[in-house]
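Undergrad: the following comprises the amino acid sequence and a computationally predicted model.
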Amino acid sequence: MKPNSLRETITRAAQLLADAGVSSPLVDARLIASHLIGITPMELVFAEPPAGFDDHYAILISRRAKREPLQHILGTAPFGVHDFRVGPGVFIPRPETEVLAEWAVDLKPSGTVVDFGTGSGALAIYIAERARPAQVIGVEKSDVAVAAARENAAPFPNVRIIQGDMTDPGLLEELTGTVELIVANPPYVPFVPEEAGELEPEVYHDPLDAVFSGDDGMDAIRGLIPVAARLLAPGGALGIEHDDTTAELTRQLVEADGSFGDIRNMADLTGRKRFVTASKLSTN
């Protein structure tokens, strides 16, 4: 196949993806092609695809046209400067969570940091790499996600992945009152059945219990706030990601716990309120 015919193949694939409702069809078509060839997208213009490329490419494009997430097809998802292993059963990290990661890093933690609902481990690793000598513990309930997070975290000695439930009142009991910082990207979407057609089909390829949290999306947040209050040392910080429709409710729940002060809403890069931050009050 000559480079110009590769370009035509990618163009046809992009049209197929556009017809299927994929939001970034040309980008996805190029990424899938570069993944198969083992080069960067910028190098496609000079590429000579290997034998069998057309058949393999058609299979992957067909999967994407059925709205399987691009990250599942590629096997990785970017977050910060790294690509993390993901796949069925592992929540795909989203770019907006990098706002929470940067907030955490700006606090310059040096003690114990806990990441509730670590999924692929992306948020925990982001903080651990930028905030040494902090020791970061990623908490994840899913067996599949724990395995992926441990693989992703293997190169980072200051990250430990444990299996647990962020709403468990006895979680990390040995760390009660000693944690410097807690970040949480819990399930927070109000449940919507797939057949309702209100959400992008890709959402339903994520583990549903990592996306949805009861009819109002708040079950996990309600449960994690008292756990965070117990674990944090006086002056310790809490940052929670939430749905853009529940900013006020999340702030009210943190306030109602009575353990936190300096409670603030924080916006994502589009200006939507997507996070609540707070500081643990002194018990004295």
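TA: All right, it came through fine.
Undergrad: contacts and neighbour counts: CA atoms only from here.
TA: Will do.
Undergrad: my read is residue 222 is in a strand, agree?
TA: No. Applying DSSP: H, G, I helix; E, B strand; the rest coil, one finds residue 222 to be helix, outside a strand.
Undergrad: would you map the helices across the stretch 1-150 of the chain?
TA: For the stretch 1-150 of the chain, applying DSSP state H, counting those that start in this stretch gives helices covering 3-19, 25-37, 53-65, 70-74, 97-106, 122-130, 143-153.
Undergrad: which neighbouring elements make contact with the first one?
TA: Helix 3-19 sits against helix 25-37, helix 53-65, with contacts defined as 3 or more Cα pairs under 8 Å, 6 or more residues apart in numbering; DSSP states H and E.
Undergrad: which residues touch it?
TA: 24-30, 33, 44-49, 58, 61, 64-65 (Cα atoms under 8 Å, 6 or more residues apart in numbering).
Undergrad: which parts of that helix are buried?
TA: Neighbour-count burial for helix 3-19, counted by 16 or more other Cα atoms under 10 Å, picks out 6, 7, 9, 10, 11, 13, 14, 16, 17.
Undergrad: want to throw these into JSON lines with distance to residue 164?
TA: What follows is those, written out as JSON lines (distance: Cα to Cα, whole Å):
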{"residue": "6", "distance to residue 164": "47"}
{"residue": "7", "distance to residue 164": "47"}
{"residue": "9", "distance to residue 164": "46"}
{"residue": "10", "distance to residue 164": "43"}
{"residue": "11", "distance to residue 164": "46"}
{"residue": "13", "distance to residue 164": "42"}
{"residue": "14", "distance to residue 164": "41"}
{"residue": "16", "distance to residue 164": "42"}
{"residue": "17", "distance to residue 164": "39"}
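Undergrad: pasting the second one now:
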Amino acid sequence: MTKLRQAIEVATVALAEAGIDSASTDAELLAAHLAGVNRGRLAVIDEPDADFFRRYDELIGARSRRIPLQHLTGSAAFGPLELRVGPGVFIPRPETEALLEWALAQRLPERPVIVDLCTGSGALAIALAAHWPRARVIAVDDDATALDYARSNAEATTVELVQADVTVPGLLAELTGSVDLVVSNPPYIPAGADLEPEVADHDPAHALFGGADGMAVITPIARLAGGWLTPGGLFAVEHDDTTSRKTVETIENTKLFTDITPRRDLAGRPRFVTACRTKEAA
């Protein structure tokens, strides 16, 4: 067994003892990050030097203290993207890829207008812009730090970034009746929820919590989407796995949507709701 493989096995034990379910994966990903290779090439790289093992021990110590893996590597995978992330921005989750897959499967006009609300790192907006290169994609967030990450991630794209509070009625009134798709992964966790240390201690609370029932941001977003969308335009919003019914009712209460459909993530949990703007105003 090589010294590197031995170090990874020791690291796996340490991470497992720290309560990390993905201990083996994280140990290998951190080694690959330090070596500057893909995880699959760890078995064929030259034996690292002593400085590598010192730095590796430091990373494993940090991960054992439940600092997110993505903060240690500086990046997070999301669908086809590798996004820059770090302290101060919400780390995109695999659960949101189900919403992305739904959006990518929709038929939109040749030059659609797409809005991503609470964009964070820019994950949804950038992925949608890559799929529809002729689209106008507008990404909105009220947090300057998150927008700095989004700006870096979107640098080679045409995504437009807007700093604004999505709970303000009448926001971006110039978009009224002109948008083809609105997507959002907003703050939606009910206050007081029990969270893993990586989330509770390192994701910004502003991007996590949606008030007492998790609906404080979803409700105004549904109204905004209803005003912006063209007749037949599409809306998708992520929610807590306990609030699917509330999200459906919130969208119903606008009286602006039809085909309101609760949907599940890749693990089978209730995760987002989609809807279609009515053909005629209510």
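TA: Cool, the structure landed. Given the structure is predicted, the values throughout are model-derived calculations rather than measurements.
Undergrad: packed most tightly, which of the helices of the stretch 1-150 of structure 1 would that be?
TA: helix 122-130 (a mean of 25; mean count of other Cα atoms under 10 Å).
Undergrad: that one aligns to what range in structure 2?
TA: Residues 123-131 of structure 2 are matched to helix 122-130 of structure 1 when aligned by TM-score structural alignment.
Undergrad: before we move on, what about stretch 219-235 of structure 1?
TA: Using TM-score structural alignment, stretch 219-235 of structure 1 corresponds to residues 216-232 of structure 2.
Undergrad: run through who's touching that stretch.
TA: 117, 166-171, 173, 175-182, 186-188, 210, 235, 237, 239, 247, 250-251, 254, 256-257, 276-280.
Undergrad: swap in 6 Å and give it another go.
TA: Residues outside stretch 216-232 of structure 2 that contact it (Cα atoms under 6 Å, 6 or more residues apart in numbering) are 167, 175-180, 210, 251, 256, 276-279.
Undergrad: please flag which of those sit within strands.
TA: Mapping the contacts of stretch 216-232 of structure 2 onto strands (DSSP state E) picks out 179, 180, 276, 277.
Undergrad: got CSV for those, with neighbour count too?
TA: Listed next are those as CSV, based on neighbours: other Cα atoms under 10 Å:
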residue, neighbour count
179, 23
180, 25
276, 22
277, 25
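Undergrad: got these as CSV, with distance to residue 84 of structure 2 columns?
TA: Formatted as CSV, these follow (distance: Cα to Cα, whole Å):
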residue, distance to residue 84 of structure 2
179, 28
180, 28
276, 32
277, 34
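Undergrad: of all those, which two lie farthest apart?
TA: 179 and 276 (11.9 Å; Cα to Cα).
Undergrad: one step back: how far out from the middle of the chain is the match of helix 122-130 of structure 1?
TA: Here stretch 123-131 of structure 2 is found 11 Å from its chain centre; the criterion is Cα atoms, centre = their mean, to the nearest Å.
Undergrad: what's the mean distance for that stretch versus structure 1?
TA: Aligned to structure 1 and superposed, stretch 123-131 of structure 2 gives a mean residue distance of 0.8 Å (mean Cα distance after the TM-score superposition for structure 1).
Undergrad: need the strands for the stretch 151-282 of structure 2, in chain order.
TA: Under the criterion DSSP state E, counting those that start in this stretch, strands of the stretch 151-282 of structure 2 are mapped to 160-163, 179-184, 229-238, 257-264, 270-277.
Undergrad: want to try CSV for those strands, with distance to residue 195 of structure 2 as columns?
TA: What follows is those, written out as CSV (distance: least, Cα to Cα, whole Å):
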stretch, distance to residue 195 of structure 2
strand 160-163, 28
strand 179-184, 21
strand 229-238, 18
strand 257-264, 21
strand 270-277, 17
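Undergrad: out of those, nearest to residue 89 of structure 2?
TA: Closest among these, using Cα to Cα: strand 160-163, at 14.3 Å.
Undergrad: kindly name the residues of structure 1 that line up with the closest one.
TA: Counting by TM-score structural alignment, strand 160-163 of structure 2 lines up with residues 160-163 of structure 1.
Undergrad: the matching stretch vs structure 2 - mean distance after superposition?
TA: Averaged over the aligned pairs, stretch 160-163 of structure 1 sits 1.2 Å from structure 2 after superposition, using mean Cα distance after the TM-score superposition for structure 1.
Undergrad: quick check: end-to-end length of stretch 100-111 of structure 1?
TA: Taking Cα to Cα, to the nearest Å, stretch 100-111 of structure 1 runs 18 Å from one end to the other.
Undergrad: check stretch 37-44 of structure 2 too.
TA: OK, stretch 37-44 of structure 2 end separation, Cα to Cα: 10 Å.
Undergrad: that one maps to which residues in structure 1?
TA: Mapping stretch 37-44 of structure 2 onto structure 1 (TM-score structural alignment) gives residues 39-46.
Undergrad: of all the buried residues of helix 3-19 of structure 1, which two lie farthest apart?
TA: So, the buried residues of helix 3-19 of structure 1 by Cα to Cα: farthest apart are 6 and 17, at 16.5 Å.
Undergrad: tally of neighbours for the residue mapped onto residue 206 of structure 1 from structure 2?
TA: Under the alignment (TM-score structural alignment), residue 206 of structure 1 maps onto residue 203 of structure 2. By the criterion of other Cα atoms under 10 Å, residue 203 of structure 2 has 18 neighbours.
Undergrad: could you do residue 195 of structure 2 as well?
TA: 10.
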